[in-house]
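>>> Sharing a model that was predicted from the sequence below.
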Amino acid sequence: MKVTVLIVCLLSTSLADDPINTRYFPKDFKFGVANAATQIEGGWNEDGKGETIWDYWAHNYPEKINDRSTPDIACDSYHKYKEDVALVKAMGLDNYRLSIAWSRILPTGHPDKINQAGVRYYKNLFAELKEAEVEPMVTLYHWDLPQPLQDEYGGWLNETVVNLFAEYAKICFELFQDDVKMWITINEPKQVCHDGYGTGGAAPGVVSNGVGEYVCAKNILLAHAKAYHVYDDEFRAKNQGRIAMVIDTTWYEPGSDSEEDQEASERIVQFMLGLYGNPIFNGNWPQVVINRVALRSEQEGFATSRLPVLTDEEIAYIKGTYDYLALNHYSTYMVNATAEPAIGDPNFGTDTNVVAWRPPDWPSGSGSWIAIVPWGLRHLLVWLKKTYGNQEIVITENGLSDNTGTLEDDDRISYYQGYLSACLDAIYEDGVNLTTYTAWSI
């Protein structure tokens, strides 16, 4: 099943100064939509499913969620998955990205008890997709750690969870090897670690800024690598599938042509994306991250860097654990260098040593945190090609939120027009090996 997209709109003031493309996407280019279990399934405790950190967060700290919504029912996809698949089929899409809820397969997160009702749910969903001739793109972990693993081990701050994730991944590879050819290990580790174990702004709400998020980063990279090697060693020959980890970042455009601002742009992108991408594609943490965290740690009185060391064995184990580059991207900031911050408590922001901002005339969606800056995506794609080689890039999320509560989607239409146009520029003008575009969300 193929979709041909032709962008034919006139110039739009909502897209800054860039004209809209009138070129076609390559014949084999794929389009899809995405979602995640916690955000769509509902059935949070039905048929043996265990509690996740987001279930616990929503039930115990409802004030921390803007509209006090919960995963309890969500879009009720647990009961309405056939309607979801019908929508995907009606749009003529190639791919449907979804996530498996770890706690729906293993209620406690441990591999000792498989929840057969959860297995049936995903088997039925995959069968429906096969009937619709839509390929599933399946994420094993989209932020929804089983709550018992947070309670017992401290979640991603404990290396025990590395092994438990690999065991969970192996079970999924075994259960769904006839259904899934496109795997994603972990979605947006930056969000998991920075928000969940750094600022504490998201589940599980651990506040350990400038410390916990780096410990989390190392453990998540090892968990991804271990799952990759399990697949590579035990399932690839038969399954003939592909596997990667989703990395994400906002693009940070230099605020001027000065050398300092150019360096600030490179530095913040390496902290935001390179922290997770560089160990996989090049090996080890980015050098600028190593240097900055070591410098700040020493000034703060730490005996060693707050950034955990990756041993030679770990570097080799993580490097090369990808079959494609999976990317989530939504928006752009301008960035400037700033004076060295005063020494205080550890902080990820002061580690980066930049100031990010947006011009007031940049358009955004109604009530959205997302500015509509299509050229930022193009610049990011070119940066990825330059930094990691011309890897196959699969955009796994891109989209615009709003709070209007209406179906008047002018802002979203402008957003997609602009970002798809930027994809075409990257493909035809910059030679970026972009093969798939996935809209967030269904």
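Good, I have the coordinates. Numbering: from 1, shown residues only.
>>> C-alpha from now on. contacts and neighbour counts both.
Fine.
>>> Help me confirm that Tyr437 is found in a strand?
Yes - counting by DSSP: H, G, I helix; E, B strand; the rest coil, Tyr437 is located in a strand.
>>> if I look at it, how far off is Gln287?
31 Å (CA to CA, to the nearest Å).
>>> Same check on Gly201?
According to CA to CA, Gly201 and Gln287 sit 28 Å apart.
>>> Looking at the two, which has the bigger crowd around it?
Taking other CA atoms under 10 Å, Gly201 and Gln287 do not tie; Gly201 has more neighbours (16 against 13).
>>> ok, and here's another one to check against it:
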Amino acid sequence: MKNIPTGFPADFLWGGAIAANQAEGAYDVDGKGLSVADINEFTDKVALDKKYNLELTTDYVKEAMQSEDRVFPKRWGIDFYHTYKEDLKLLSELGLKTFRTSINWTRIFPNGDEAEPNEEGLKFYDDLIDEIIANGMEPMITLSHYEMPLHLTLAYKGWYSREMIDFFVRFSQVILDRYHHKVKYWIIVNQINLIVHESFNHLGIAEDVVDDLTSAKYQGVHHEFVACGLVTKYAKSLNPDLQIGMMLCGGPAYPATCKPEDVFATVRNNQMEYFFSDVLLRGYYPGYAFRYFHDNGITVEFAEGDEEALKHTADFMSFSYYYTRIVDEESMKNKTGPYRNTELPANPWGWTIDPIGLRTFLNLFYDRYQCPIYITENGIGYHDQLEDDDTIHDPYRVDYYRAHIEQMKEAIKDGVDLRGYYAWGPIDIVSCSSSEMSKRYGFIYVDQDDYGKGSQKRLRKDSFYWMQKVIATNGEDLD
């Protein structure tokens, strides 16, 4: 009988992940255009648990593009565009084996529909990828991570427009041609199922240019599915050994009670979370999705060749894990969806802490797909205190990671083929959902406030030294 694993595989990839739009800054440097993230506004007048990038109108987009007095922190990020060499040295010191980042579409095609790429943008990523490798880290590159050119939301209708497929495939081909010999691991679309809280950020569909926004979102995702298939096909033509991944945000919800009605409502909810990975890993639309579309008056149009494109499926599954939610019959009827389990502790933003949920998701995903899995984001935001002696004591972060790593180890013992783990924001960056700097995830502190002010010094937190030890012992020493 085969023995169960006793710990993490010897070649386990311990990593960290960021997004270009949250870190690089330099939003108007070297020919870069404006992306959807560049109009994510920071305001301190909204409750912490209500800060999200929701639907936007074209008027909002135009006003934000022209505004000179509103605060858009992703335009400056942490200035990673100029500090990446020093930052990557620190991450190498932390012990990271791999580093995930994205390539900002607007650095390569500022408007998105140009015929030729911007060579200055490509030169930056030439240097960045070389530097990642020089620091002993395996690069994992995301092609679409909330960096769609704003021009494509105004001149077209974001991903609702079928033209987006060709624009994105052209961008992806340029990147793959340039880096396929240096980068093995790719994610085509970040958190492809996130079409509620990151609706505009993800799909770039202004709510006032379509008659039915819900149908438009699913049509946009369908166009992304087709683009993913075409990009995967092209990548494999360059090198069949490239590893192409798909990525979800989170996963299935728990039933709020054991009532059969609540359990079945949860099944229905979870099916439409699995929908995205079912298509990208199995290569076709499942029957439950057509039932969901019918029951909710949603229309998705297929063009000739779409079904064939979907057959080019991903090699691995990945997902971000931050919290779990619960569902009952009433929330499904009212279309309010999953909600917070108040029995679980949470951070100030209402993100619940559920380490066992990570083991649960890993088992559910592996049972369903039987393919390699990478956790490509995991972490928690807190307000950190910078002491007078430049130290940052963050035992809460150590506790969080310890509990989640323990559950990862249990999932591996369960038989899950978990290949890698990417801590989200190993260095502090601007928050995706709330565009604030004070929601900190990193093992490395960046001395900068929500308005971009500060020394920008990089300082190792207590958690830096703890995580350094964890990686050095391949997850064995968690004390």
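Now that the structure is in, tell me what you want to look at. If you're wondering where the values come from, they're calculated on a predicted model, not measured in any experiment.
>>> The equivalent of Leu140 of structure 1 over in structure 2: how many residues sit nearby?
Using TM-score structural alignment, the equivalent of Leu140 of structure 1 in structure 2 is Leu143. A count of nearby residues for Leu143 of structure 2, using other CA under 10 Å, gives 22.
>>> Likewise for Glu86 of structure 2?
By the measure other CA under 10 Å, the count of residues near Glu86 of structure 2 is 12.
>>> hang on, it is in a helix, isn't it?
Yes - counting by three-state DSSP, Glu86 of structure 2 is found in a helix.
>>> can you tell me what part of structure 1 the strand or helix carrying Val169 of structure 2 aligns to?
According to DSSP states H and E, Val169 of structure 2 maps onto helix 163-179. Helix 163-179 of structure 2 lines up with residues 160-176 of structure 1 when matched by TM-score structural alignment.
>>> and the matching stretch, which residues are buried?
Residues of stretch 160-176 of structure 1 classed as buried by neighbour count (16 or more other CA atoms under 10 Å): 161-162, 164-173.
>>> for stretch 396-416 of structure 2, same thing?
Buried residues in stretch 396-416 of structure 2, counted by 16+ other CA under 10 Å: 397-398, 400-413, 416.
>>> Looking at those residues, which are in helices?
Judged by DSSP state H, the buried residues of stretch 396-416 of structure 2 include 397-398, 400-413 as members of helices.
>>> related to what we said a few turns ago, the helix holding Val169 of structure 2 against structure 1, how far on average?
On superposition with structure 1, the mean distance recorded for helix 163-179 of structure 2 (mean CA distance after the TM-score superposition for structure 1) is 0.7 Å.
>>> helices and strands around the next helix or strand after that helix, which ones?
The first helix or strand that comes after helix 163-179 of structure 2 along the chain, using DSSP H and E, is strand 185-189. Judged by 3 or more CA pairs under 8 Å, 6 or more residues apart in numbering; DSSP states H and E, strand 185-189 of structure 2 is in contact with strand 138-144, helix 213-238, strand 243-249.
>>> so what secondary structure elements neighbour the first one?
Here strand 138-144 of structure 2 is seen to pack against strand 98-102, helix 119-134, strand 185-189 when contacts are counted using 3+ CA pairs under 8 Å, 6+ apart.
>>> By how much does the longest one deviate from structure 1 on average?
What it means is helix 119-134 of structure 2. Average distance, helix 119-134 of structure 2 versus aligned residues of structure 1 after superposition (mean CA distance after the TM-score superposition for structure 1): 1.3 Å.
>>> Which residues belonging to that helix are considered buried?
121-122, 124-125, 128-129, 131-133.
>>> what does stretch 139-159 of structure 1 give?
139-150, 154-159.
>>> quick one: what's aligned to Thr106 of structure 2 in structure 1?
That one, Thr106 of structure 2, aligns with Ser103 by TM-score structural alignment.
>>> quick one: contacts for Tyr214 of structure 1?
Residues in contact with Tyr214 of structure 1 (CA atoms under 8 Å, 6 or more residues apart in numbering) are 193, 306-308.
>>> Let's have those residues in a markdown table, adding secondary structure, neighbour count and distance to Ser256 of structure 1.
Output for the contacts of Tyr214 of structure 1, formatted as a markdown table (DSSP: H, G, I helix; E, B strand; the rest coil; neighbours: other CA atoms under 10 Å; distance: CA to CA, whole Å):
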| residue | secondary structure | neighbour count | distance to Ser256 of structure 1 |
| --- | --- | --- | --- |
| Cys193 | helix | 28 | 30 |
| Arg306 | coil | 21 | 31 |
| Leu307 | coil | 22 | 30 |
| Pro308 | coil | 17 | 33 |
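>>> Tell me the one among those residues nearest to Pro341 of structure 1.
Using CA to CA, Arg306 is the member of those that lies nearest Pro341 of structure 1, at 17.1 Å.
>>> List the residues that contact that closest one.
Neighbour list for Arg306 of structure 1: 210-211, 214, 293-294, 297 [criterion: CA under 8 Å, 6+ apart].
>>> ok, now how distant is it from Ile395 of structure 1?
Taken as CA to CA, the span from Arg306 of structure 1 to Ile395 of structure 1 is 32 Å.
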